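**Q** Got a sequence here, can you build the structure:
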Amino acid sequence: MAAKLLTTPEVAEQIRVPEATLRYWRHMGLGPRSAKLGRRVVYREDDVLAWLDAKFEGDAA
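**A** Predicted coordinates:
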């Protein structure tokens, strides 16, 4: 089964941060894993969930 891909606006809404914050985190290497497909940045839903789980487990990143 293919991973569900999310756009920057979708991830920002899901984790309740402004899109600009998510873009900044991506630039600094602090946010969930992402990939650039053409001009669009996408996130695998599983990576976003894993990143959130790490935050709740006390990951400092």
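
**Q** switch to C-alpha atoms for all contacts and neighbour counts from now on
**A** Noted.

**Q** residue contacts, G38?
**A** G38 makes no contacts at all, as judged by Cα atoms under 8 Å, 6 or more residues apart in numbering.

**Q** Could you also give me the structure for this second sequence? I'd like to compare it with the first:
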Amino acid sequence: MGLTSASPGTVSGSRFFTVEEIARRYRTSANTVRYWRQIGYGPKGVKVGRRVLYTEAELERFEGSLAVATGEEAE
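**A** Down below sits the predicted model:
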């Protein structure tokens, strides 16, 4: 189960995002994303070596939970 040569940052068709990419997505700092991970908030990451990576499916799950928490309908 290695990285596919077709697209960097994917494994078996799943796209993975770095802490820095998550920070840009949510318009916050990388340190805030790291803090979220420490306190158990935010999308659940997967530790790969020394890096923490996040799947697109996990980001969608987290965003859906935010929509429910704020009373909005998930699209």
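
**Q** Which stretches in structure 2 count as strands?
**A** For structure 2, the strands defined by DSSP state E occupy 10-11, 14-17, 46-48, 51-55.

**Q** Any idea which of those gets closest to Y26 of structure 2?
**A** strand 14-17 (12.4 Å; Cα to Cα).

**Q** what range in structure 2 matches stretch 39-46 of structure 1?
**A** Aligned using TM-score structural alignment, stretch 39-46 of structure 1 spans residues 50-57 in structure 2.

**Q** Show me the contact partners of that stretch.
**A** S14, R15, F16, F17, T18, V19, P43, K44, G45, V46, K47.

**Q** Not counting its neighbours along the chain, what's nearest the first one?
**A** This points to S14 of structure 2. Nearest residue to S14 of structure 2, sequence neighbours excluded (Cα to Cα, 6 or more residues apart in numbering): T55, at 6.6 Å.

**Q** Look at that neighbour and say how many residues are nearby.
**A** 20 (other Cα atoms under 10 Å).

**Q** One more: R24 of structure 2?
**A** R24 of structure 2: 11 neighbours (other Cα under 10 Å).

**Q** what does it align to in structure 1?
**A** Checking with TM-score structural alignment, R24 of structure 2 has E13 as its match.

**Q** Can you tell me the centre-most residue of structure 2?
**A** Centroid-nearest residue in structure 2: Y54, 3.4 Å away (criterion: Cα atoms, centre = their mean).

**Q** close enough to count as contact, A12 of structure 1 and W25?
**A** No - taking contacts as Cα atoms under 8 Å, A12 of structure 1 lies outside contact range of W25: 11.2 Å.
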